[in-house]
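# here is my input; please provide its structure:
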Amino acid sequence: MDFSKNILETIGNTPLVKLNKIVAEIDALVLAKVETFNPGNSVKDRMAVKMIEDAEADGRLKPGGTIIEGTSGNTGMGLALVAIIKGYKLICVISDKQSKEKMDILRAVGAKVVVCPTDVEPTDPRSYYSVSKRLAEETPNSWYVNQYDNLSNSLAHYEQTGPEIWKQTDGKITHFVVGVGTGGTISGVGKYLKEKNPNIKIWGIDTYGSVFKKYHETGIFDENEIYSYITEGIGEDILPKNVDFSLIDGFTKVTDKDAAVYTRKIALEEAIFVGNSAGACIKGLLQLKEHFKPDDVVVVLFHDSGSRYVGKMFNDDWMRERGFLEENVTKAEDVIKDHIDKELIVVRTEELVSHAIERMRKYKISQIPVVDINGFVGSVDETDLFRSYVADKNVAEKPIKEVMGKPFPIVKLGTPIEEVSKLFTKENDAVLVDLQNGHHHIITKYDIIGSIK
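Model (predicted):
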């Protein structure tokens, strides 16, 4: 009989799959190392086992102990599998930018999840680095994994992932492209491949808001480059010990939008349902296309499963809110189609300014059309009301007709977006759309900006 003694024995030997449509403009053979076939659905299963086994061997992790780690979710999943099989407790410290799916999955496999704010310095006591260290100090019989500086991370990929790729490509690989977070995968695989053939090029995919690319090119750790970003699993605001920059031939940066868009493209064009960093890798690969020749064999690694991003990159509303959804916005109706059923908030000429202010607060809006029995006769916006208040503190008790401005222009549903945009001026901050059923909708500057791709 052919069976595994436990789930950990199924880790590794993931398939190499030829990419076709999504890399059509690349003149080389492009193969994806699809790490979702690991039992925890990510590449992190490999190093989770290695780090725990090495810690057991040298006495850092003792029987019945508690494993503590700061993770973007995937390492936590790998650690959870090992913890279950080997009888350890697990505490995962995760940043609040990670998907809800990742947090729910970690809880489902028995981990305690502690959520920390993303947009704080690594040294901030609230950061997931700091909280992880503090919990390790406070928890009896615990071991802090520290995947960033734990060199068992890169060693796992030197011993497993690198040899697999070399064997699967029959030693013909010419380029390895991978997202860089902790640095374990790129450094471990890169070290093995370059020992086999020093001419193999190792490319890292970075994200805007991360320090890797500039540091590699200049040796400067530029804190001005550090800011919050959406892409998960790659990029850092620290320099992990696992990142061996001497093994990396170059980096290319990918925007949050491109990473999200290409994550969806991989599923739609290659039928491979993978995560956010895979999208970044494919866009980065396309940005590097001039480096590849027809006889090259390019391997790109897909880190994790798309199931962990169903509420994010694979959710139209989430994508639309961030301006990531590739929609063709050409007419007025395209701008308002997602909220066309919302009631138009208005104020009447004889109502008081205080009524308009209250409506702005309640509905979180900045412009309101003014109506009387004949229709639209004026408008008010928060800037005008503020100026009126500065000039006269009693303005709140005056009727709207005494402070209102000109009525907003009215356009038809089919009006080209270029024509709508021209109606916005210093004096006019909104446009009304005639819905042709006796009702109207409003378009603001914010709506126009949100439609820009």
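# when you work out contacts or count neighbours from here on, use the C-alpha atoms and nothing else.
Will do.
# tell me the SS of the residue nearest to Arg60 when sequence neighbours are not counted?
Spatially, and ignoring its direct neighbours in sequence, Arg60 is nearest to Trp143 (6.5 Å; CA to CA, 6 or more residues apart in numbering). Trp143 carries the three-state label strand when classified by DSSP: H, G, I helix; E, B strand; the rest coil.
# mind listing what Trp143 touches?
Residues counted as contacts of Trp143 (CA atoms under 8 Å, 6 or more residues apart in numbering) are 60-61, 65-68, 136.
# using CSV, lay out these together with neighbour count and secondary structure.
As requested, these are arranged in CSV below (neighbours: other CA atoms under 10 Å; DSSP: H, G, I helix; E, B strand; the rest coil):
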residue, neighbour count, secondary structure
Arg60, 15, coil
Leu61, 21, coil
Gly65, 18, coil
Thr66, 21, strand
Ile67, 25, strand
Ile68, 27, strand
Ala136, 20, helix
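# return the distance of the residue nearest to Arg60 relative to Tyr88.
Trp143 is 10 Å from Tyr88, where distance means CA to CA, to the nearest Å.
# second chain to compare with the first, below:
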Amino acid sequence: MSPHILDNALGAVGNTPLIRLDKVAAQLGVKCNLLGKIEFLSAGGSIKDRIAKAMIEAAEKEGKLIPGQSVVIEPTSGNTGIGMAMACAIKGYRCIITLPNKMSLEKEAALRALGAEVVRTPTEAAWDSEESHIGVAKQLQRKIPGGIILDQYRNVNNPLIHELTTGPEIIDAVVSTPSTPARPSSGKVDVVICGAGTGGTITGVSRAMKRTHNKECIMVGVDPKGSILALPESLNTADNGAQYVVEGIGYDFIPDVLSRDPMDVDSWIKTDDEEAFAAVRVLMRSEGLLVGGSSGSALSGAEKWFKTEAGQRVAQTEGMNVVLVLADGIRNYMSKPWFLSMALEAKPSELFGAIAEALKKEGN
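Next up is the predicted model:
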């Protein structure tokens, strides 16, 4: 959070806070420090702002983007597209985003508001088919003059920017917060838990942690049931091909930027929609954090991991620092049935009767 006047919105990408999740930790019965990296406070609303900015600025330095000619085309589940559209609006590039049908209307609206063109594709299309969001993007690139795909699935700047910014921000926040009798700390990042989509976040953050900070840091990847990113492969077989509602994590192929090397990702946890959305409610009602579905996946994954042998040891050790990467906010999901059900169809609170009684007209 810069105290200075910024030249444009790209200066407000990243530098997000790390916040204690003490109430959630108490509900889970864990003694370790549970911390949330709050990425919805980035300018475009998600952790994907970082890679959009990085990929565009790297392409500019390499001469791949030409002002007035280049058309940035990107297949995405939405958040990378919003980051791209924001950067293109600032820098003056035209932008086309290809987006699977399951992604929220809010994402499309935000993209169009930023000046991007949006092309929807069938959710069920295999990643390597011409009808998928990736296949359609490639068709557009071939036929539209100046079209360029910066390709978050293969672009080295995706994991690199997390190695250079997201990881160090987490490290700096933990290291610079002193240990006290009331709030003991190991003085280092002991565990990071985050959802995996392209895999850039977990790969880059892992490299920052293990190469320069704490080689013993445990990296836990969270993968939705129906996706195939987790290891061992047996974790994926029971629900292989199943559709899931949560957005932004999971794939039916292994992106090039995702390292599944056990040296980078120590453990994988599978989660489902129901437990993810229940965890969103917990984060909202307990910590006041208006997060999206994948943040719920991260929390529900953490709850499962804390029940493993390694997780139990960490959970019951005061001062160990466990970081959840909370990738985006609720802005993009407020019309989704799962959110409307949670927000508008919940059981009345104990105040409902008191309100009705207070507003009752005399004589009735």
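# what does the residue nearest to Arg60 of structure 1 correspond to in structure 2?
In structure 2, the residue paired with Trp143 of structure 1 is Ile148, using TM-score structural alignment.
# output the contacts of Trp143 of structure 1 as JSON lines; include the columns distance to Val189 of structure 1.
Listed next are the contacts of Trp143 of structure 1 as JSON lines, based on distance: CA to CA, whole Å:
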{"residue": "Arg60", "distance to Val189 of structure 1": "26"}
{"residue": "Leu61", "distance to Val189 of structure 1": "26"}
{"residue": "Gly65", "distance to Val189 of structure 1": "31"}
{"residue": "Thr66", "distance to Val189 of structure 1": "30"}
{"residue": "Ile67", "distance to Val189 of structure 1": "26"}
{"residue": "Ile68", "distance to Val189 of structure 1": "26"}
{"residue": "Ala136", "distance to Val189 of structure 1": "30"}
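# between the residues you listed, which is closest to Val431 of structure 1?
Ile68 (54.5 Å; CA to CA).
# in structure 2, what sits opposite the closest one in the alignment?
Checking TM-score structural alignment: Ile68 of structure 1 goes with Ile73.
# quick one: map Gly199 of structure 2 onto structure 1.
By TM-score structural alignment, Gly199 of structure 2 lines up with Gly183.
# likewise Ser267 of structure 2?
Mapped onto structure 1 by TM-score structural alignment, Ser267 of structure 2 lines up with Gly250.
# the residue mapped onto Asn214 of structure 2 from structure 1: neighbour count?
Here Asn214 of structure 2 is matched to Asn197 in structure 1, going by TM-score structural alignment. Number of residues near Asn197 of structure 1 (other CA atoms under 10 Å) recorded here: 15.
# likewise Tyr244 of structure 2?
16.
# now it, what's its secondary structure?
coil.
# follow-up on the earlier one: ok, now how distant is the match of Asn214 of structure 2 from Phe251 of structure 1?
Distance of Asn197 of structure 1 to Phe251 of structure 1, computed by CA to CA: 20 Å.
# equivalent analysis for Ser305 of structure 1, please.
For Ser305 of structure 1, the distance to Phe251 of structure 1 - CA to CA - is 24 Å.
# equivalent analysis for Phe212 of structure 1, please.
According to CA to CA, Phe212 of structure 1 stands 8 Å off from Phe251 of structure 1.
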